[in-house]
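Enquirer: Return a 3D structure for these sequence lines:
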Amino acid sequence: MEYRTGTYGWTLDPEKIRKSVDWQLQMLETDYIDFGFIHCIDEEADLQKVIEGGTLDYMKKLKHQGVIRHIGLSSHTPEIVEKVLDMGLIDMLMFSINPAYDYRHGEYAIGTVDERSALYRRCEAEGVAISVMKAFSGGQLLNAKTSPFKQALTEYQCIQYALDKPGVVTVLPGIRGREDLKKILGFLDASREDKDYSVIGTFAPRDAEGNCVYCNHCQPCPAGLDVGLINKCYDLSRAGDTLAKDHYMNLGKKAGDCISCGHCDRRCPFHVGQSERMKEIAAYFGK
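Expert: Take a look at the predicted model:
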């Protein structure tokens, strides 16, 4: 990013980046930056420019010097993010997550349902934190007239949806002023019902059915299981998260405690056969 004109812009010119970094350090009266981001890398050509043009080498140098503590990436394209993850460079990913994009609606709805879900799980498994952008799809999801689903969602539903994705540590919604900020902060005191986004199960695409999204609409479980968390531990463990099994083993109630009453099966908006899945998970973890 290049800020010296009063607004931000993009540049891959190493000299301009150097001057911008120096200017930011001076203006912020500090000698280091927590996260140095490679922004808006959405296509293979963008990534090659960063590599071949010297931008990436310069950022590595700054990190080695301690000027940058961590390297981050912002992108809308799962395939590109996967390639950068293969390089082992980043600690944080800024990525666009909302029901529209995850279910193939909108300009940045890149990748299939499975590809996007796999990316989130990989980030958590590898300790790459996700910071969510475009949680409201540029505001389109908040209005029935502009929503691709012809039904409005609330800010709180969209925020909770993003927070429930593996790897997500924060959601940064855009605001227009103080009233928007006050409304967004109301999320912290909102009820579970206000945050319940299970309505998206009524317009989710066919390939999203049968996949647990950890919404916990199935709660309360008569046997006391946290069905969403059990599913998340299972999915993350299979994705390579070495800590997921420990988290599962420390749960008070495990998949093997399922009494197969069918309560969660009936309530799941995504038509997941949770009772059968609990048997599968219990066999995988051994309890």
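Enquirer: going forward, measure contacts between C-alpha atoms and count neighbours the same way
Expert: Will do.
Enquirer: Excluding chain neighbours, what is closest to Cys264?
Expert: Cys218 (4.6 Å; CA to CA, 6 or more residues apart in numbering).
Enquirer: Return the distance of that neighbour relative to Thr170.
Expert: Going from Cys218 to Thr170 by CA to CA, to the nearest Å gives 24 Å.
Enquirer: Kindly report the same for Lys145.
Expert: In this view, Lys145 and Thr170 are 28 Å apart by CA to CA.
Enquirer: More neighbours: which of these two?
Expert: Using other CA atoms under 10 Å as the criterion, Lys145 and Thr170 rank with Thr170 on top: 15 against 12.
Enquirer: That one against Asp164, yeah?
Expert: No. Judged on CA atoms under 8 Å, Thr170 makes no contact with Asp164 at a distance of 10.4 Å.
Enquirer: So which residues of the stretch 101-250 of the chain form helices?
Expert: 113-125, 155-163, 178-185, 192-195, 227-238, 244-249 (DSSP state H, counting those that start in this stretch).
Enquirer: Would you mind finding the most buried of those?
Expert: helix 155-163 (a mean of 23; mean count of other CA atoms under 10 Å).
Enquirer: what angle separates that one from helix 178-185?
Expert: Computed by axes from the mean of the first three to the mean of the last three CA atoms, to 10 degrees, the angle separating helix 155-163 from helix 178-185 equals 50 degrees.
Enquirer: Would you pull up how far helix 155-163 lies from the middle of the chain?
Expert: Once both centres are worked out by CA atoms, centre = their mean, to the nearest Å, helix 155-163 turns out to sit 11 Å from its chain's centre.
Enquirer: what packs against it?
Expert: Judged by 3 or more CA pairs under 8 Å, 6 or more residues apart in numbering; DSSP states H and E, helix 155-163 is in contact with strand 168-171, helix 192-195.
Enquirer: Here is the second sequence; please produce its structure so I can put it next to the first one:
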Amino acid sequence: MEYRELGSTGIKVSEIAFGAEFLVERPYDDTEELIKACEKAGINFVDCWMSEPDVRSHLGKAIKPNRENWVIQGHIGATWQNNQYVRTREMDKVIPAFEDFMERFQIDTLDFGMIHYVDQIEDYNEIMEGPFIEYVRKLKEEGTIAHIGLSTHNPDIGLLAAKNPEIELLMFSINPAYDMFGSMPDIEEYRKDDAYDGEMFGLNPVRAEIYELCEKNGTALTVMKGFAGGNLLADETSPFGVALTPIQCIHYCLEQKGVDSIFVGVKTVDELEESLKYCNATEAEKDYAEILKNAPKHSFEGQCTYCGHCAPCTSEIDIAMVTKLFDLAKNHDEVPASIQEHYNNLKFNATDCIACGDCEPRCPFSVHIVDVMLDAQDLFGF
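Expert: Next up, the predicted model:
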């Protein structure tokens, strides 16, 4: 197992982490078996957003013997009402639900207190301007939580969180399918039958900006939905028309800038073992580029994913950055001032391209990089 540091926190966690959502309504023995399998494999990071009482109690009991080895993400705003999960910002519900979490996990300090499931701008603003964030700040000041995190599926919220110095960890849904989308205020949009009917190709530049901001700002970035709810693992349900393996999905996520760890949601030890095969996988087994490049639907052929494999550039251009700024700007009637300024501040830009073409054979998606540099020159000027 390899380990990465979570942003600027100084905390090291396993690249593969345990997402415990499938332990709801399962007996304690199942939880204990999976926790022991995680510990044996070197997994030291767990996320629990679930509010169902037993799953919290079971996880707390299973982790307790080796608590010092575990890093825990726990969610604030996930409540249990009338025997069902409810996401809420009502403080008379939020506070007792979080206190219940701490009691059932049998801990005094939670590593990451996650502002739970923020997918609408209005919700984000309400949280950041009201009693919810005041409560979270109080928890941190008192030492009940060590760090503040936030979970979202919406790139617009992800950008706000990545820019907010109070948010030390962003938990975001990342996979090759979701990464084609821009703003998405409701995760159910990803699951609609016609969601992938339009023309979408490659990594959306807004998402690329999130990943880069997290890396630049030292915001920890953890992954949920890495398999797109399992849809990427079968030809019939994959929006690309072809399945990827768990190894390929995990590698895609861990290759994105800023990403520190991916939570895998598994029901059994056998399913966990499928994901753990990543630890000993060959480069050929990890390679997802050939599949995405040649996919019968939504091929990434010719589309930059800002992966940086084209480097090094003879003229020292950050090709991925220039391409991302070009993609962000090209669909506007006029280049937005903020993007133009970012481009102007680059030490080397598209005008420095000598069209040598050395970068193009290294691109896994066969992007015509020299042509992109020429187009960027025309768009941004000299």
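Enquirer: Just the strands from the first structure, written as ranges.
Expert: Taking DSSP state E, the strands of the first structure run over residues 33-38, 68-75, 92-96, 129-133, 168-171.
Enquirer: Need those strands in CSV (columns: distance to Tyr234 of the first structure).
Expert: As requested, these are exported to CSV (distance: least, CA to CA, whole Å):
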stretch, distance to Tyr234 of the first structure
strand 33-38, 31
strand 68-75, 27
strand 92-96, 23
strand 129-133, 19
strand 168-171, 17
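Enquirer: Indicate which one of these is closest to Asp196 of the first structure.
Expert: Nearest to Asp196 of the first structure among the strands of the first structure is strand 168-171 (16.5 Å), distances taken as CA to CA.
Enquirer: helices and strands around the closest one, which ones?
Expert: strand 129-133, helix 155-163.
Enquirer: Run through who's touching the last one.
Expert: Among residues not part of helix 155-163 of the first structure, those counted as contacts by CA atoms under 8 Å, 6 or more residues apart in numbering are 97-99, 132, 135-136, 142, 168-171, 184, 187, 190, 194-197, 215.
Enquirer: what about 7 Å?
Expert: 97-98, 135-136, 142, 169-171, 187, 194-197 (CA atoms under 7 Å, 6 or more residues apart in numbering).
Enquirer: quick revisit: could you report the neighbour count for the residue nearest to Cys264 of the first structure?
Expert: 20.
Enquirer: which position in the second structure aligns with Tyr120 of the first structure?
Expert: Taking TM-score structural alignment for the superposition, Tyr120 of the first structure sits opposite Tyr211 in the second structure.
Enquirer: same deal with Ile38 of the first structure?
Expert: Taking TM-score structural alignment, Ile38 of the first structure has Ile115 as its aligned residue in the second structure.
Enquirer: same deal with Lys83 of the first structure?
Expert: So Lys83 of the first structure corresponds to Leu160, using TM-score structural alignment.
Enquirer: Distance check, its match against Phe326 of the second structure.
Expert: 21 Å.
Enquirer: The lengthiest helix in the first structure aligns to what range in the second structure?
Expert: In the first structure, taking DSSP state H as the definition, the longest helix is helix 14-28. The counterpart of helix 14-28 of the first structure in the second structure, using TM-score structural alignment, spans residues 91-105.
Enquirer: Tell me who's in contact with Asp358 of the second structure.
Expert: If you count contacts by CA under 7 Å, 6+ apart, Asp358 of the second structure has none.
Enquirer: circling back: tally of neighbours for the match of Lys83 of the first structure?
Expert: With other CA under 10 Å as criterion, Leu160 of the second structure counts 14.
Enquirer: Can you name the residues that contact it?
Expert: Contacts of Leu160 of the second structure by CA under 7 Å, 6+ apart: none found.
Enquirer: Repeat that for Tyr3 of the first structure.
Expert: Shown in contact with Tyr3 of the first structure (CA under 7 Å, 6+ apart): Gly9, Ser20.
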